[in-house]
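Asker: sequence and predicted structure, then a few things I'm wondering about:
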Amino acid sequence: MSKWYSHYDDIDGLRGAVAEGRHRDIIGGLWEALGTLQLDFLKQQGLKPGHTLIDIGCGSLRAGVPLTRYLDAGNYYGIDLRPELLEAGYDREIAAEGLAEKLPRDNLHATAEFDLSVFGIKFDYAIAQSVFTHMPISRLTDCLLAIRPNIKAGAPVYITFFERPEDADPSAPLPHEPGGIVTHPGEDPYDVKPSALRAACPPGWSLDIIGEWTHPRDQRMACFRHEG
């Protein structure tokens, strides 16, 4: 990779943090709060134990632990850029919680290109929490195009984003409350205007901007679906 999008691209720093036991911190902390928030939100959106779910950018399984506990055995899947985070999440969180029998290790896959084909199924639900807040919005388009063959027609793909108002200065840093995060249109953490989010939606996909969902750092929620 010729350009760092975020600190996740600092491989040596990430490996050092994981080796020191900071696999929760490297993905942003708020372990219990954000894991529970995602589970509660998805249940409100109709997620049932019998559904299959792909967690895009699952990291060290902050949401993976409560989702594995809730879903039927084998129904939680995750992808992440960094295999070190997947290993730490599985060994230090899933196994430690006694959930290894519910989550086969092969349900986790390291990929830089949002490749879901390795799983060989079509998913009922997908979520990408605090993924596209760390990379340019063009990568969201790449993601939707890549995952489409493995997402059921009409299935929801939830993504979070930092919203920049349409009338905001296009270059000024933008503070968010709660959380105190300051975002930018061109560097990590990234924000995006609703119009740019719509423009990132590929042909054949629809977008519903849900907005507020009580995220502790003011990330907003959007839902994409493809027509099949």
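Answerer: That came in fine, so what should we check first? Numbers count the residues shown, from 1 in each chain.

Asker: from here on, contacts and neighbour counts on C-alpha atoms
Answerer: OK.

Asker: quick one: the strands in the protein, in order.
Answerer: With strands called from DSSP state E, the chain shows them at 53-56, 76-80, 108-110, 125-128, 157-163, 174-175, 182-183, 191-192, 205-211, 220-226.

Asker: with distance to residue 34 added, can I get those in CSV?
Answerer: What follows is these, written out as CSV (distance: least, C-alpha to C-alpha, whole Å):
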stretch, distance to residue 34
strand 53-56, 13
strand 76-80, 16
strand 108-110, 20
strand 125-128, 12
strand 157-163, 12
strand 174-175, 20
strand 182-183, 19
strand 191-192, 19
strand 205-211, 16
strand 220-226, 13
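
Asker: closest to residue 63 out of those strands?
Answerer: strand 53-56 (8.1 Å; C-alpha to C-alpha).

Asker: sorry, back to before: for residue 26, find the nearest of the strands of the chain.
Answerer: strand 76-80 (13.3 Å).

Asker: what residues does the closest one touch?
Answerer: 52-59, 64, 67-68, 86, 103, 107-112, 114, 116 (C-alpha atoms under 8 Å, 6 or more residues apart in numbering).

Asker: just the buried subset of these, please.
Answerer: 52-59, 64, 67-68, 86, 103, 108-110, 114, 116 (16 or more other C-alpha atoms under 10 Å).

Asker: residues contacting the residue nearest in space to the middle of the chain?
Answerer: In the chain, the C-alpha nearest the mean C-alpha coordinate belongs to residue 128, at 2.3 Å (C-alpha atoms, centre = their mean). Counting by C-alpha under 8 Å, 6+ apart, residue 128 makes contact with 55-58, 157-160.

Asker: let's bring in a second model and compare:
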Amino acid sequence: MQEKSDFVKSYNRLAHNLRKQHDQNQAMSLGVGGNFDTVGILERELLIQHGLKPNDYLIDVGCGSGRLSKPLAQYLSGKYLGVDVVADFIQHARKITDRPDWKFEVTKGINIPEKDGQADMVCFFSVFTHLLHEQSYWYLHEAKRVLKQNGKIFFSFLEFKIPDQWVVFESTFQKAYESHPLIIFMSRDAIEAWAYHLELEIASIIDGNIPHIPIPHPLKFENGSVVEKTAKLGPIGQSVCILAKK
């Protein structure tokens, strides 16, 4: 259980095991939860929907193997920093994104390697779903530090409030003592408390089971389902919180 709460060790172990069992592309997709291309497009469109401009500076914390950065490269001409604790993920992300002007860095813990007040947006997609609450709060503190005034923080999360997300909890409770990465659910009162103490404004909290992301063309998930016009964030749909630095 102790190793499970050490997200650096548990994710590097996951990446190592996946590389032994699958080819490179499949391992890198499974390492970030699968549906690599489809979810990457959804993440990109969500950020654009809520104000990401082509010349903005985005910091992608827990960027993984490039799920977001790959489709984002077609849109974002501004700066990008992707950070992750798994070196193999970072190497793959750098390769498939093919943007020499963008930065990808391996971190050893909860830190964002950037100066204060630099970024327009910081995103955490499927990151807080695998961290202890104290770790998530610490990351939000770091995100606030590196944001410009009026910058935004995006994070996806799982919550018991959304019935569709129960299947995620039910699939993991029997593996509670195995060394897989944690699956953590979050409550909205926790988000409210964190925002209050960090002096951040809650701009929006979006239910995970409601299609809310405009999409440019039909998208297909690995389970065979196809979405058109608007979509949830993933086949089950994680909830989304947007915080603003005022």
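Answerer: Cool, got the structure. It should be emphasised that the depicted structure is a prediction, and the values quoted were computed from it without experimental measurement.

Asker: roughly how far apart are the residue nearest to the centre of structure 1 and residue 57 of structure 1?
Answerer: 6 Å (C-alpha to C-alpha, to the nearest Å).

Asker: what is the nearest of the contacts of residue 128 of structure 1 to residue 6 of structure 1?
Answerer: Nearest to residue 6 of structure 1 among the contacts of residue 128 of structure 1 is residue 57, at 13.5 Å by C-alpha to C-alpha.

Asker: what does that closest one align to in structure 2?
Answerer: Using TM-score structural alignment, the equivalent of residue 57 of structure 1 in structure 2 is residue 62.

Asker: residues near the residue nearest to that match when sequence neighbours are not counted, how many?
Answerer: Of all residues not flanking residue 62 of structure 2 in the chain, residue 84 sits nearest, at 4.7 Å (C-alpha to C-alpha, 6 or more residues apart in numbering). Number of residues near residue 84 of structure 2 (other C-alpha atoms under 10 Å) recorded here: 24.

Asker: in structure 1, which spans are helices?
Answerer: For structure 1, applying DSSP state H gives helices covering 11-19, 31-44, 64-70, 83-89, 138-147, 194-199.

Asker: out of the ones you listed, flag the one nearest residue 188 of structure 1.
Answerer: helix 138-147 (13.4 Å).

Asker: in structure 2, what stretch matches the closest one?
Answerer: Using TM-score structural alignment, helix 138-147 of structure 1 pairs with 134-143 in structure 2.

Asker: mind reading off the mean deviation between the matching stretch and structure 1?
Answerer: Compared with structure 1 after fitting, stretch 134-143 of structure 2 has a mean deviation of 1.4 Å; criterion: mean C-alpha distance after the TM-score superposition for structure 1.

Asker: go through that stretch and flag the buried ones.
Answerer: 136-137, 139-143.

Asker: among the strands of structure 1, which is nearest residue 27 of structure 1?
Answerer: Ranking the strands of structure 1 by proximity to residue 27 of structure 1 (C-alpha to C-alpha) places strand 76-80 first, at 11.3 Å.

Asker: who's in contact with residue 86 of structure 1?
Answerer: Residue 86 of structure 1 touches 58-61, 80, 108-110, counting by C-alpha under 8 Å, 6+ apart.

Asker: mind putting the helices of structure 1 into CSV with distance to residue 76 of structure 1?
Answerer: Output for these, formatted as CSV (distance: least, C-alpha to C-alpha, whole Å):
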stretch, distance to residue 76 of structure 1
helix 11-19, 23
helix 31-44, 12
helix 64-70, 6
helix 83-89, 13
helix 138-147, 16
helix 194-199, 27
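
Asker: I'd guessed residue 54 of structure 1 sits against residue 126; true?
Answerer: Yes: using C-alpha atoms under 8 Å, residue 54 of structure 1 is in contact with residue 126, at 4.8 Å.

Asker: wait, residue 114 of structure 2 touches residue 144, no?
Answerer: No: applying C-alpha under 8 Å, one finds residue 114 of structure 2 not in contact with residue 144, separated by 11.5 Å.

Asker: which of these two has more neighbours?
Answerer: Shown here are residue 114 of structure 2 and residue 144; by other C-alpha under 10 Å, residue 144 has more neighbours (25 against 15).

Asker: excluding its backbone neighbours, what's nearest the more buried one?
Answerer: residue 245 (6.7 Å).

Asker: neighbours of the aligned partner of residue 201 of structure 2 in structure 1, how many?
Answerer: Counting by TM-score structural alignment, residue 201 of structure 2 lines up with residue 206 in structure 1. When counting by other C-alpha under 10 Å, one arrives at 15 neighbours for residue 206 of structure 1.

Asker: can you tell me how far residue 206 of structure 1 is from residue 31 of structure 1?
Answerer: Taking C-alpha to C-alpha, one finds residue 206 of structure 1 at 31 Å from residue 31 of structure 1.

Asker: just to revisit the earlier point, show me what contacts the match of residue 57 of structure 1?
Answerer: 82-85, 124-127.

Asker: from those, pick the one nearest residue 237 of structure 2.
Answerer: Ranked by distance to residue 237 of structure 2 (C-alpha to C-alpha), the contacts of residue 62 of structure 2 are led by residue 126 at 11.0 Å.

Asker: and for the nearest residue to that closest one once chain neighbours are set aside, the neighbour number?
Answerer: What sits nearest to residue 126 of structure 2 in space, not counting adjacent residues and going by C-alpha to C-alpha, 6+ apart, is residue 156, at 5.8 Å. Per other C-alpha under 10 Å, the neighbour tally for residue 156 of structure 2 reads 22.

Asker: next one: the one 5 residues further on
Answerer: Other residues lying near residue 161 of structure 2 total 15 when counted by other C-alpha under 10 Å.

Asker: report the buried residues of stretch 17-36 of structure 2.
Answerer: Residues of stretch 17-36 of structure 2 classed as buried: 18-19, 27-32, 34-36 (neighbour count, 16+ other C-alpha under 10 Å).
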